[in-house]
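> Have a look at this prediction, sequence included:
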Amino acid sequence: MYTPEVKAEILVLLKELKLLRDDGDVTRTSSFAILRRIRGRLLLRPRNDPDGSQVTVVASGRGAWTGWVDLIKDRIEEKAITNTARVIREVAADIVGVVEAEDRITLARFTDSLLLNPVDAQPLYPHVMVVDGNDPRGIDVGVLATNAYPLSMMRSHIDDGTFGDRVFSRDCPEYWFTFPPGSALAGQRLVMLVNHFKSKFGGNNPASIARRKRQSKRVAEIYDDLRAAGVDHVVVLGDLNDTPDSEALQPLLSDTDLTDVASVRPFDDGDPDEDRPGTFGNGTKSNKIDYVLLSPSLFARATGAGIFRKGVWGGVNGTLFPHFDTIEADHEAASDHAALFVDINLD
């Protein structure tokens, strides 16, 4: 039951959130919270009450209504976010695989505010998609695509495995595109499988290895099924959280015809000393955990690839790799993972 004291506190909190007079509006810049009412009534709001002083709580208790308050998510003015956008701008890929996205709306706000065409102020990546996965923290994988590559279909694999024992920590979504008119592959299908495998956080124990191996095997099966169905152009990418020689990744790296873009020539590893092939942290060999893997048809058309390190802070003082002049400390880096890219010839 809501006691008089509880009702008074509810009104104080709603006033602080500017929700006394209405439920808030996501399109209104003054709103930073929304009162979600599903069933029942919480408040009585008199019509002629401009300051909300006559609003009362009419719900007798928590069981008398169903609803909650949501905070509105907005763009954060932080250098790290701006530097992330700068990485995407400079790599200038037609399709970008995104790891650790919060949700589609947040990712769309990021692109629509920080990745605009300077000529017409239109989004460089108007096609934004994220499928909510299995991570309870809301860490998902998604894609950004230019006007030339509208998303034609998607398929989720969040339910692969049994209840309580799903294969994927997040998902292995299939994002389907069609090569644009005028290209050598016009009308043909392109499928991106974006992944984020089980991490080694807390130790690389046998259970962690087994989980990644299970995920690797399932992605290999999905890839093989696509190829058997006549899809020639497939990319598997993401943070696989293990090295190329690891037992866990062999079902994907050794037992399929996928090829790591590190085998593309020329390959620019972004390291002045050319002794750091990794993509995470300081780029050591043990930190090569991010991948872009190509089916044979795409590998045959690859004209160059590399690791773009200008958005990371290498070493204690950030001196391992050249980085953006807008990064002055490690917390301002775009990410602790360098971006991977590959160029595909469509002429």
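Noted; the coordinates are in hand.

> CA atoms for contacts and neighbours, from now on please.
Fine.

> which parts of stretch 248-259 are buried?
Applying a neighbour-count criterion of 16 or more other Cα atoms under 10 Å, the buried positions in stretch 248-259 are 248, 249, 250, 251, 252, 253, 258, 259.

> Report the two of those separated the most.
The most widely separated members of the buried residues of stretch 248-259 are 248 and 259, with 16.6 Å between them, by Cα to Cα.

> hang on, the earlier thing: can you tell me which of the buried residues of stretch 248-259 end up in helices?
250, 251, 252, 253 (DSSP state H).

> Could you double-check that the last one lies in contact with residue 259?
Meaning residue 253. Yes - taking Cα atoms under 8 Å as the definition, residue 253 is a contact partner of residue 259 at 7.4 Å.

> which residue ranges form the strands in the stretch 151-300 of the chain?
Assigned by DSSP state E, counting those that start in this stretch, the stretch 151-300 of the chain shows strands spanning 153-155, 161-162, 165-166, 174-178, 189-196, 233-239, 259-260, 267-268, 290-294.

> And here is the other one:
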Amino acid sequence: MQLNAENLFLFLDEELPANWQSLPEKQWQNLSPASVSNKSLEKLKRLASTILEEKPHVVGLNEVGGEDSIQNFSKLFLEDLYDAYLVEGNSDRGIDVGYLVLKSWGKKFELTSYKDRPINFLYPHEKAASSAKTSHMFSRDCAELKIFAGEDHKDPEMILFLVHLKSKLDPEGIDPFGNLRRGAEVQTLLEIYKESKEKHPGVPKAVLGDFNGVAREDGHEMEFQGIYQESDLKNALELAKIEGEFYATQVQFSRMGQRTLLQFDYIFLSEELHHRLVVEETFVYRYRNEMGIHSSLPTNFDEKLALPSDHYPVVVTLDFSN
């Protein structure tokens, strides 16, 4: 599962009261020692119920507030069924990428961070000023998770790469929609992927995360062209022929209220995994409403704000039985 959890901050500085799950929101927020607000209690419950309903072996999380937040979320809301793997990255908002891995799976894991990997990129004004800086890094991180069958950590069974690419925000007016920086991050991601293929040939790999842009093969923004020109990666939702509104992982509204459906969240599969995709169990999850029914996409901004996250999870099932 790939899930941008939208500002999943969960900081707690004292022992929780016995009735913590039913606290009013103000009292819930008072439990946090941090200057940033915790994610609302009800939204945390709904995110957790989504994960527990599907119970994926691996969840790639975006926008989680560091190691404390991911550990607290797993322990308090996911019945302590998951181990957390996270290295705090480069985000100036404190939102990181991390993995939740089902404890009962019985595999061994190794996490590698590429947060210090140069992306061979300077903004045009930095180049013109002959800046001493040689390159920026990933906006957050590229987190690699190797999955092993045994203790020796020699030959991984599968390798995952989790990213949260540069957003479209450009408050300084130096990179409209973040296209240049995001494009450099894509190219560095592909370099890391190619290096892994050379080091571990034949090992199945997946690249997942919030790409902050349209990276679909059937119509993508230019910064994602290299995915299809330089790699064997395929979008799992396109392999499963998920079409129309069913592939939307985010709904955006203009100031005039016009609705746009987008796929920003992806699980890309290497060639070794294409035939292992279970099409009927690959989809974009729709959150359940207060009546327990999978709700339709929001039709206005207020409905969107009521969702547990502004992104929908991508669920991919792979069959390794033969």
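Received, thanks. These numbers were taken from a predicted model, which means no experiment stands behind them.

> Now distance to residue 141 of structure 1 too, for the strands of the stretch 151-300 of structure 1, in TSV please.
Compiled in TSV, the strands of the stretch 151-300 of structure 1 are given as follows (distance: least, Cα to Cα, whole Å):
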stretch	distance to residue 141 of structure 1
strand 153-155	13
strand 161-162	19
strand 165-166	16
strand 174-178	11
strand 189-196	6
strand 233-239	8
strand 259-260	20
strand 267-268	26
strand 290-294	13
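
> And those strands: which comes nearest residue 281 of structure 1?
With distances scored as Cα to Cα, the stretch of the strands of the stretch 151-300 of structure 1 nearest to residue 281 of structure 1 is strand 290-294 (11.3 Å).

> Residue nearest the middle of structure 1, spatially speaking?
residue 101 (2.9 Å; Cα atoms, centre = their mean).

> Next one: that residue from residue 161 of structure 1, what distance?
Using Cα to Cα, to the nearest Å, one gets 23 Å for the distance from residue 101 of structure 1 to residue 161 of structure 1.

> Same check on residue 206 of structure 1?
As judged by Cα to Cα, residue 206 of structure 1 and residue 161 of structure 1 stand 19 Å apart.

> More neighbours: which of the two?
Taking other Cα atoms under 10 Å, residue 206 of structure 1 and residue 161 do not tie; residue 161 has more neighbours (12 against 8).

> The more buried one against residue 171, yeah?
No - when contacts are counted by Cα under 8 Å, residue 161 of structure 1 is not listed as touching residue 171 (11.6 Å).

> Residue 51 of structure 2: neighbour count?
17.

> which residue lines up with residue 78 of structure 1 in structure 2?
Structural alignment places residue 78 of structure 1 opposite residue 41 in structure 2 (criterion: TM-score structural alignment).

> got the contact list for residue 115 of structure 1?
If a contact means Cα atoms under 8 Å, 6 or more residues apart in numbering, then residue 115 of structure 1 has 85, 89, 123, 124, 125 as its contacts.

> Quickly name whichever of these is closest to residue 242 of structure 1.
Proximity of the contacts of residue 115 of structure 1 to residue 242 of structure 1 (Cα to Cα) peaks at residue 85, which lies at 26.4 Å.

> The strand or helix carrying that closest one vs structure 2 - mean distance after superposition?
Element membership of residue 85 of structure 1, judged by DSSP states H and E, is helix 79-91. Comparison of helix 79-91 of structure 1 with structure 2 after fitting gives an average deviation of 1.3 Å (mean Cα distance after the TM-score superposition for structure 1).

> for that helix, the distance to its chain's centre please.
Computed by Cα atoms, centre = their mean, to the nearest Å, the separation of helix 79-91 of structure 1 from the middle of its chain amounts to 14 Å.

> Need the contact partners of it.
Looking at helix 79-91 of structure 1 with Cα under 8 Å, 6+ apart, the contacting residues turn out to be 111, 114-115, 308, 310-311, 324, 326-327, 331-335, 339, 341.

> okay, now residue 203 of structure 1: neighbour count?
Neighbour count for residue 203 of structure 1, taken as other Cα under 10 Å: 10.

> try residue 247 of structure 1
By other Cα under 10 Å, the residues close to residue 247 of structure 1 number 14.
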